[in-house]
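Structure for the following, please:
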Amino acid sequence: MRLLFAGTPHAAVPSLEALIASRHDVVAVLTRADAPAGRGRTLVPSPVRVAAEAAGIPVVTDVPRGDDFLTLLRDLDIDAAPVVAYGHLLRPDVLAVPRHGWVNLHFSLLPAWRGAAPVQRAIIAGDEITGATTFLLDEGMDTGPVLGTMTETIRPRDTSGDLLDRLAHAGAGLLVATLDGLEDGALHPQPQPADGVSLAAKLTTADAHIDFRDPALAVDRLIRGCTPAPGAWTTVPGPDGAPARLGLGPVAARPDVTDLGAGELRPGKREVLVGTATHAVQLGLVQPVGKKPMAAADWARGARLGDDVLLGTQEGAR
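Alright, predicted model coming up:
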């Protein structure tokens, strides 16, 4: 089949590469326009654009609105448009152009976790199983009929980055198999069930704030779900006593330590413990404002913290 691939981030690149290597013909790639990044706000192409240009495939960055885009799309004479994390909603007249529709690869078992952050939300919720779904886009938010699924275990120490990487590579095979099945006439879309719907709203910086008054299990899941983006953080007293931000990497459970109050810090030579509503956790990498990530013990030595420091409260200290 003649394909237009639509995608933007790193997680979409394995699918593009798998489709290029398949029996299908990727005639063009649709991705978001170059975006400013870094302190200099230099325009940077999307990972999908970089991969497409390396393969010699024409790239389209037009916003999918207006008659010009519709004309361009029709001129491509495509059979299907596979989509992986493209980043724009599509109008009904655009959805109607490909003969076999827009085939979206979504990183959850629909109808669970419809929306922008399915992998992060699954980890935060404590799900043990997730997966990926291919389905036909319609006007709703991840509501179209299902074509194929695959499952993936969420491991106890998975971050959202770890899990997304596995799903991106395994899901690429599912996407290719789905397009093969559509071309062969072996697949028939099935409506999503009405039960089991959950929503996966995009995580904000505020969502990633860690409050150590929560149970240790909730702290662990939230940090892992927010790693690497948007990045978990808490508060610690700054040089002037005001709360300063401290980025957090995944923690280790310490159920053997129950004598620390919520947010109470216990720095040691090789470890830094902090209390929660249940038991302590051991901090891993931390990142003070304006500095690179470092081992928690190194941070604690340099910060010269007092015995009365509390993490993750509005006040930052007792």
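
contacts, neighbours, all on C-alpha from now
Fine.

So which elements touch the longest helix along the chain?
Secondary structure of the chain per DSSP state H: the longest helix is helix 160-184. Where contact means 3 or more Cα pairs under 8 Å, 6 or more residues apart in numbering; DSSP states H and E, helix 160-184 is packed against helix 13-20, helix 118-125, strand 129-136, strand 146-153.

Next, the angle from it to helix 118-125.
Inter-element angle recorded for helix 160-184 and helix 118-125: 130 degrees (by axes from the mean of the first three to the mean of the last three Cα atoms, to 10 degrees).

Need the helices and strands packed on helix 160-184 in CSV (columns: distance to R65).
Formatted as CSV, the helices and strands packed on helix 160-184 follow (distance: least, Cα to Cα, whole Å):
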stretch, distance to R65
helix 13-20, 23
helix 118-125, 26
strand 129-136, 20
strand 146-153, 26
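
Export those as JSON lines, with columns for mean neighbour count and distance to H106.
Formatted as JSON lines, these follow (neighbours: other Cα atoms under 10 Å; distance: least, Cα to Cα, whole Å):
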{"stretch": "helix 13-20", "mean neighbour count": "22", "distance to H106": "12"}
{"stretch": "helix 118-125", "mean neighbour count": "23", "distance to H106": "8"}
{"stretch": "strand 129-136", "mean neighbour count": "24", "distance to H106": "5"}
{"stretch": "strand 146-153", "mean neighbour count": "19", "distance to H106": "9"}
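
So for R2, which of these sits nearest?
Proximity to R2 (Cα to Cα) singles out helix 13-20 among those, at 10.7 Å.

Run the chain-centre distance for the closest one.
Distance of helix 13-20 from the chain centroid (Cα atoms, centre = their mean, to the nearest Å) equals 18 Å.

could you check the angle helix 160-184 makes with it?
Using the same axes, to 10 degrees: helix 13-20 against helix 160-184 is 20 degrees.

And S15, how far from K291?
S15 sits at a distance of 35 Å from K291 (criterion: Cα to Cα, to the nearest Å).

closest to D77 out of the helices and strands packed on helix 160-184?
With respect to D77, and counting by Cα to Cα, the nearest of the helices and strands packed on helix 160-184 is helix 13-20 at 17.5 Å.

Helix or strand next in line after the closest one, which one?
strand 25-30 (DSSP states H and E).

Against which helices or strands is that next one packed?
For strand 25-30, the elements it packs on are strand 2-7, helix 13-20, strand 59-60, judged by 3+ Cα pairs under 8 Å, 6+ apart.

returning to that earlier point: contact partners of the helix or strand just after the longest helix of the chain?
Where DSSP H and E defines the elements, the next helix or strand beyond helix 160-184 is strand 199-200. With contacts defined as Cα atoms under 8 Å, 6 or more residues apart in numbering, strand 199-200 is touched by 112-118, 121.

in the helix or strand harbouring F69, what counts as buried?
Secondary structure from DSSP H and E places F69 in helix 66-75. Under the neighbour-count criterion of 16 or more other Cα atoms under 10 Å, helix 66-75 has L73 buried.

same question, stretch 287-307
Buried residues in stretch 287-307, counting neighbours by 16+ other Cα under 10 Å, are found at 287-288, 293, 295-300, 305.

Now the second one, please; I'll put the structures next to each other:
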Amino acid sequence: MRLIVAGSPAAAVPTLTALAATEHEIVRVITRPATPQGRKRVLTPTPVAVEAERLDLPVITARRLSEIGHELLTLTVDLGVIVAFGALVREPLLSWPRLGWINLHFSLLPRWRGAAPVQHAVIAGDAQTGATVFQLTEGLDEGDWYARLTTPIGAHRTAGSLLDELSRSGADLVREVVDSLAAGTAVAQRQQGAVTVAPKLGRDDAALRWTEPAEAVHARLRGVTPEPGAFTLWGDQAIKVLEAAIARDAAALPAGTVRREGGRVLVGTATQPLELLRVQPAGKPAMAAADWARGLPADRDPVFS
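Sure thing, here's the model as predicted:
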């Protein structure tokens, strides 16, 4: 088939790579424009754009598909494949490919429809997550699904590590669905179950809430790692919390209270303390929490808010 592939972040790269290795023809790759990155604000193309160039595939950049609709409608395409492009597909482009569009979504739809499904699944304490390939419709992640896979979340994995795994296993799932659509054997099923929504996370979502139970604080930390990145406030300073573990063997502490015990740095929650392992104070590099704690007052226990 003649395919159009739309995506932007690293999570979309394995799907592009997998489809480029098939007998199907990728007519165009659509991705978002280059953006300034890093302290020096260097204009940087998306990971999908970089991979498309490596594969010698033609690329179109756009913030919205409607910006390039006239150009796209001149092409003959059998199927559109979209993975984390970052914009909705509207008519007439939605029904422009002969078989419409399929979308790789990193959740077990209809649970966690929206922009940040893996992050919300981890924060909510879900036992498992997964990936679903479904038919794109005008509604938000509402279309019938062709294939899915599941993976356990576990007690220690971050949203970043899960998304990396799902982007690779999900690419194989997309390839299988594309092949079945080409062969005319694909069968779609309606989504069933309770609908939950996973909007994009902001800074407020990344703030650790020490008055919650340890499991909830730890789940939030893992769910916002690496983006937008967990943090807490010490006075007026924001401290990023990069890694922590539930200290099940430690005595309870008042919520937010920081205490050094035998080389460990503990923070109180509503239940067991959390042990800080790696942090990044404002304006400084990441460091072991024990190294950061050497600068704390010796005569009192600081308190995070």
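
Let me see the TM-score of these two.
Overlay of the two chains. TM-score (TM-score structural alignment, normalised by the length of the second structure): 0.96; 304 aligned residues with a Cα RMSD of 1.4 Å.

Need the helices and strands packed on strand 25-30 of the first structure in JSON lines (columns: distance to Q282 of the first structure).
Shown next, in JSON lines, are those (distance: least, Cα to Cα, whole Å):
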{"stretch": "strand 2-7", "distance to Q282 of the first structure": "38"}
{"stretch": "helix 13-20", "distance to Q282 of the first structure": "35"}
{"stretch": "strand 59-60", "distance to Q282 of the first structure": "47"}
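
any idea which helix or strand carries the closest residue to Q135 of the second structure other than its chain neighbours?
Distances taken as Cα to Cα, 6 or more residues apart in numbering put I102 closest to Q135 of the second structure, at 4.6 Å, once the chain neighbours are dropped. Using DSSP H and E, I102 of the second structure sits within strand 101-105.

Repeat that for L88 of the second structure.
Residue-wise, L88 of the second structure maps onto no helix or strand under DSSP H and E.

What separation do you get for it and G114 of the second structure?
Taking Cα to Cα, one finds L88 of the second structure at 11 Å from G114 of the second structure.

for G80 of the second structure, same thing?
19 Å.

circling back to that earlier point, check which helices and strands the helix holding F69 of the first structure sits against.
With contacts taken as 3+ Cα pairs under 8 Å, 6+ apart, helix 66-75 of the first structure sits against helix 92-95.

average offset between the helix it packs on and the second structure?
Here the mean offset of helix 92-95 of the first structure against the second structure after fitting is 0.7 Å, by mean Cα distance after the TM-score superposition for the first structure.

What residues sit buried inside that helix?
Using 16+ other Cα under 10 Å as the test for burial, helix 92-95 of the first structure gives 94-95.

what range in the second structure matches it?
Alignment of helix 92-95 of the first structure against the second structure: residues 91-94, by TM-score structural alignment.

Residues in contact with the matching stretch: which ones?
Counting by Cα under 8 Å, 6+ apart, 65-66, 69, 73, 100-101, 136-138 sit against stretch 91-94 of the second structure.

can you give me the helices for the stretch 201-318 of the first structure?
Counting by DSSP state H, counting those that start in this stretch, the stretch 201-318 of the first structure has helices at residues 216-225, 296-303.

Of those helices, give the one that comes closest to L3 of the first structure.
It is, among those and with distance given as Cα to Cα, helix 216-225, at 33.3 Å.

relative to helix 118-125, how tilted is the closest one?
Going by the same axes, to 10 degrees, helix 216-225 of the first structure is angled at 170 degrees with respect to helix 118-125.

so where is helix 216-225 of the first structure in the second structure?
Under TM-score structural alignment, helix 216-225 of the first structure corresponds to residues 214-223 of the second structure.

what do we get in the first structure for G295 of the second structure?
Aligning on TM-score structural alignment places G295 of the second structure opposite G302 in the first structure.

Quick check: R203 of the second structure touching P228?
Yes: applying Cα atoms under 8 Å, one finds R203 of the second structure in contact with P228, separated by 6.7 Å.

When those two are compared, which one has more neighbours?
P228 (16 against 12; other Cα atoms under 10 Å).

and that one, what is it in contact with?
Counted by Cα under 8 Å, 6+ apart, P228 of the second structure has contacts 201-203, 206.

if we go to 6 Å?
P228 of the second structure is in contact with no residue at all, counting by Cα atoms under 6 Å, 6 or more residues apart in numbering.

one step back: what does the helix holding F69 of the first structure contact?
By Cα under 6 Å, 6+ apart, helix 66-75 of the first structure touches no other residue.

now do stretch 31-50 of the first structure
Contacts with stretch 31-50 of the first structure, where a contact means Cα under 6 Å, 6+ apart, come from 6-10, 13, 61.

So what would you say the end-to-end distance of stretch 176-196 of the second structure is?
27 Å.

Which positions in it come out as buried?
Of the residues in stretch 176-196 of the second structure, those buried (16+ other Cα under 10 Å) are 176-179, 181-182, 191.

from those residues, which two are the most distant?
A182 and Q191 (22.7 Å).

Would you mind listing the residues in contact with the nearest residue to R220 of the second structure once chain neighbours are set aside?
Distances taken as Cα to Cα, 6+ apart put I123 closest to R220 of the second structure, at 4.6 Å, once the chain neighbours are dropped. Applying Cα under 6 Å, 6+ apart, one finds that I123 of the second structure lies in contact with 219-220, 223.

give me that answer again for 10 Å
158-159, 205, 215-224 (Cα atoms under 10 Å, 6 or more residues apart in numbering).

and if you look at I123 of the first structure?
Going by Cα under 10 Å, 6+ apart, I123 of the first structure touches 129-130, 154-160, 163, 220-226.

can you check P9 of the first structure too?
31-32, 45-49, 84-87 are the contacts of P9 of the first structure under Cα under 10 Å, 6+ apart.

repeat that with 6 Å
Counted by Cα under 6 Å, 6+ apart, P9 of the first structure has contacts P47.

do you know how far it is from T178 of the first structure?
Distance of P9 of the first structure to T178 of the first structure, given as Cα to Cα: 21 Å.

Could you check how many residues crowd around the closest residue to L221 of the second structure other than its chain neighbours?
Using Cα to Cα, 6+ apart and skipping residues adjacent in sequence, the residue nearest L221 of the second structure is A230, 5.3 Å away. A230 of the second structure is flanked by 27 other residues according to other Cα under 10 Å.

Confirm for me that A230 of the second structure is in contact with A206.
Yes: in this structure A230 of the second structure lies within contact range of A206 using Cα atoms under 6 Å: 4.7 Å.
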